[in-house]
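>>> Sharing a model prediction with you, sequence too.
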Amino acid sequence: MPHLTLEYSGNLSGLDVRQALVSLNATLLDSGHFDGPDIKSRALRLEDFLVGDGIQTAAFMHVTLRLISGRTSETRGSLASALLNVLTGALPRIASPSTQLSVEVIELDSVVYAKAIV
């Protein structure tokens, strides 16, 4: 734990996805709340999407961070802000002026979360 998912619209050309994941992971490590091997990140390019009324140039990047419950709302908010800063830096210079960036932090109940290392 944590699990991080970066979703981004398929029309967002020029995004260095690997570097974005590296930067997102580094931000989580730098927070002091996680150990390196515990962070699992992945990216999903979405070809089928619609933003608003379907403006073709509208784009987005969204991070979902899933954590085991127990951290304060201040800590979760700080993590969300730090990850949003990474998204801002990762945004390609040629991005649409209507690109939306967002971060969502979700708490998982440790009673119903299972994990095994094999």
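Now that the structure is in, tell me what you want to look at.

>>> going forward, measure contacts between C-alpha atoms and count neighbours the same way
Fine.

>>> contact partners of the longest helix anywhere in the chain?
Secondary structure of the chain per DSSP state H: the longest helix is helix 73-90. For helix 73-90, the surrounding residues in contact (CA atoms under 8 Å, 6 or more residues apart in numbering) are 15-16, 19-20, 23-24, 27-28, 31, 61, 63, 101-105.

>>> Show me the two of those that sit farthest apart.
Greatest spatial distance in the contacts of helix 73-90: Leu15 and Ser31, 24.3 Å, computed using CA to CA.

>>> More neighbours: which of these two?
Taking neighbours as other CA atoms under 10 Å, Leu15 and Ser31 compare with Leu15 leading, 17 against 14.

>>> Count the residues that sit near the closest residue to His62 other than its chain neighbours.
Excluding the flanking residues, the one nearest His62 by CA to CA, 6 or more residues apart in numbering is Ser102, at 4.8 Å. Applying other CA under 10 Å, we find 17 other residues in the vicinity of Ser102.

>>> sec struct for Ser102, please.
Three-state call for Ser102 (DSSP: H, G, I helix; E, B strand; the rest coil): strand.

>>> The structure to be compared is supplied as follows:
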Amino acid sequence: MSEQCPNCLSIRIGKNNYGKKAAGVVGASIGAYSGFTAVTAGAQTGLAIGVRAGPVGAAIGGIGGAIIGAFLGGASGASAGVVFGDVLDDCVLDNHRCLECGYSFTADSGSKNDIR
């Protein structure tokens, strides 16, 4: 059964997904930062060890590792943020919006048929 507006009973319903969007951006930012800092620490260790192999190899390995770590951290942070935002949208925010009357509501708010 599709969602129905509790105000006008229309079935033309859209989703806002504000929580999913905001939490995804925050998660990506935090994930990229944490990935970058973790790999930067590893790059410093690699630099200390890589001095024996040559300064060019150590520098390229350290910079490449930091960039890859930032991308992987950002991707994992974004996916975690989107999952959290999806829960926020479904449980806390008025995620559903009626395209007929503009009324915002949650999926669990119930329709007028649920009143007993």
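In hand now; what should we look at? What you see is a predicted model; the values in this text were computed from it and never measured.

>>> Would you give the TM-score for this superposition?
The TM-score (TM-score structural alignment, normalised by the length of the second structure) is 0.29; 46 aligned residues with a CA RMSD of 3.2 Å.

>>> related to what we said a few turns ago, drop anything exposed from the contacts of helix 73-90 of the first structure.
15, 20, 23-24, 27-28, 61, 63, 101-105 (16 or more other CA atoms under 10 Å).

>>> before we move on, the earlier item: could you give me the buried positions within the longest helix of the first structure?
So, applying 16+ other CA under 10 Å, buried residues of helix 73-90 of the first structure: 76, 79-80, 82-84, 86-87, 90.

>>> Looking at those residues, which one is closest to Ile68 of the first structure?
Arg76 (11.2 Å).

>>> That closest one and Ala26 of the first structure, how far apart?
16 Å (CA to CA, to the nearest Å).

>>> the inter-axis angle of the helix or strand Met61 of the first structure falls within versus helix 73-90?
Following DSSP states H and E, one finds Met61 of the first structure within strand 59-68. Here the directions of strand 59-68 of the first structure and helix 73-90 differ by 150 degrees (axes from the mean of the first three to the mean of the last three CA atoms, to 10 degrees).

>>> which secondary structure elements does strand 59-68 of the first structure contact?
Other elements packing on strand 59-68 of the first structure under the criterion 3 or more CA pairs under 8 Å, 6 or more residues apart in numbering; DSSP states H and E are strand 3-9, strand 99-108.

>>> Pick the most deeply packed of the ones you listed.
For those, average neighbour numbers computed from mean count of other CA atoms under 10 Å are highest in strand 3-9, which has a mean of 19.

>>> What's the end-to-end length of stretch 86-103 of the first structure?
10 Å.

>>> Next, work out how far apart the spatially closest residue to Gln44 of the second structure that is not a sequence neighbour and Gly27 of the second structure are.
Distance criterion CA to CA, 6+ apart; nearest residue to Gln44 of the second structure, sequence neighbours excluded, is Gly62 at 7.2 Å. Gly62 of the second structure is 24 Å from Gly27 of the second structure, where distance means CA to CA.

>>> neighbour-wise, which of these two wins?
Taking neighbours as other CA under 10 Å, Gly62 of the second structure and Gly27 compare with Gly27 leading, 25 against 21.

>>> any idea how far Ile30 of the second structure lies from Cys91 of the second structure?
Distance of Ile30 of the second structure to Cys91 of the second structure, computed by CA to CA: 24 Å.
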